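**Student:** My questions are about this predicted structure, shown below with the sequence.
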Amino acid sequence: MFHHSLGIMTKPSAAWRRLAQLDDTSQALMLLYPLIWAILPAYAWYIGTTQVGWTVGVGRDVIRLTDESARLISFLFYGGMVSCVVAIGYFIHWMSETYGAQSSFIKGILIASVCATPLFIAGAVGFYPVLWLDMLIGVFAVCWSTYLLYNGIPIVMKIPDSRGFLFASAVIGVSLVMLVCLLVATTLLWDWGAMPAFTD
């Protein structure tokens, strides 16, 4: 499973071709992919916000979250990542017929999971929460994930590049909607008791 992660980061086209040739059982096993990878950013941000902390401005006090607050937020963060991957995977499957591709729900989740690999890896910046560095790495990860989507959809779905481009663009639109839904959910969860609690 993890050799696909290395391949997708270094030789994406070859890695997508290998993933496209997986049988149904191997594809089903790849459902563990987002469940395992999503642990990295959730744990990193838990450690970063409770042990390392961050500052706002120069010479200010270090800000940290309490263990209980960070644990709850990290758990919800993990659930949000996995839920978004599954939802985007469902929409990839749902839209596939429109673009002349044969798909399954598992294949949709596979594509969404593999495209999220750079985001999962970039989540490790949470161990050292510095805003400018985290934003820089985050922007690079989003760009690489977008490239993987445009590169992988035609290969895995076995459709022409022109249709693959339109398909991937539609997936980007769905992903932006998912981002807005995640922001709304975050606001609601904060209102319902998951608001960060800071140490003294």
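**Tutor:** Received it, and whenever you're ready, just let me know what you need. Numbering: from 1, shown residues only.
**Student:** For the rest of this, base every contact and every neighbour count on C-alpha atoms.
**Tutor:** OK.
**Student:** which residues in this protein form helices?
**Tutor:** With DSSP state H as the criterion, the chain has helices at 2-10, 12-20, 24-29, 32-37, 39-47, 67-96, 105-115, 117-122, 131-157, 161-189.
**Student:** How far off centre is the fourth one?
**Tutor:** What that stands for is helix 32-37. 10 Å (CA atoms, centre = their mean, to the nearest Å).
**Student:** Check it against this one:
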Amino acid sequence: MFQLLPKLFTSPRSAWLPIRQHAEQHPWGFLPVLIVLSFIPAICAYIGTAHVGWELFGSEDPTYLNQASALYLACMVYLGFLCGVSIMALMTRWVLFRTPGRPTLLLAYTFATCLSVPLMLASIGAVIPLRMMLLLFAVLGTLYSIVLLFRGLPVFMHLKRNDETRFYGACILAVGFLVFLTNGFIFMELWWQPLSGGEYISEPAESDDFS
């Protein structure tokens, strides 16, 4: 399925039909994409927090995490993406429960995984310490995921009427924002609480600092 992903960015409308065909022939084809690309936000979060430093709101000086905190944060980011895509797949299938071509759970997983690809790639911005760059990458990734949603929904899910597509797309989009916020809050709390705020330090972490 990796070879089909570039068309999501070069020709998003025509990319969805071969992705659907591939998903029908290889129902688990989404899994390597989800497992591998979810490492991008995790690795970028680790590098950005442990070695590059982030400018937190209220401060112009870069702030770092020690190795243990940054590694734990990366794990939470990775699990957060896996969990978020899983919930979106379940919700997409539930939203489309009245449609004639209601997707199977694995097809819904494929669709949700493809929608998450721009967000995974946009996480490269996490290695840049500038707040505005972080926000810019996040906004661009989110907007492109929305474009893929509305262009891919009628093709991938075999919806014919425009009003039907807009309605279901709006429902999936609303659920997606709710999942993003709730999922992010839960996994940030899972990271924040055990380490008492992540153990911020003023200098880049040393490779042997796991205290």
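**Tutor:** The structure has been received and is ready for your questions. Since the model is a prediction, treat every value here as computed from it, not as a measurement.
**Student:** Burial-wise, tell me which of the helices of structure 1 comes out on top.
**Tutor:** Mean neighbour count (mean count of other CA atoms under 10 Å) peaks for helix 105-115 among the helices of structure 1, with a mean of 24.
**Student:** mean shift of that one relative to structure 2?
**Tutor:** Following the fit onto structure 2, the mean deviation recorded for helix 105-115 of structure 1 is 0.7 Å by mean CA distance after the TM-score superposition for structure 1.
**Student:** now that helix against helix 67-96, angle please.
**Tutor:** 120 degrees (axes from the mean of the first three to the mean of the last three CA atoms, to 10 degrees).
**Student:** which residues in structure 2 does helix 105-115 of structure 1 match up with?
**Tutor:** With TM-score structural alignment applied, helix 105-115 of structure 1 matches the range 105-115 in structure 2.
**Student:** Quick check: closest non-adjacent residue to Leu73 of structure 2.
**Tutor:** Nearest non-adjacent residue to Leu73 of structure 2, counting by CA to CA, 6 or more residues apart in numbering: Trp191, 5.9 Å away.
**Student:** I meant to write Trp37 of structure 1 there.
**Tutor:** Per CA to CA, 6+ apart, closest to Trp37 of structure 1 is Phe120, 6.1 Å.
**Student:** right, and that neighbour touches Leu35 too?
**Tutor:** No. With contacts counted by CA atoms under 8 Å, Phe120 of structure 1 stays clear of Leu35, the gap being 10.7 Å.
**Student:** what do the two both touch?
**Tutor:** By CA atoms under 8 Å, 6 or more residues apart in numbering, Phe120 of structure 1 and Leu35 have no common neighbours.
**Student:** Contact partners for Pro62 of structure 2?
**Tutor:** Shown in contact with Pro62 of structure 2 (CA under 8 Å, 6+ apart): 52-56, 129, 202.
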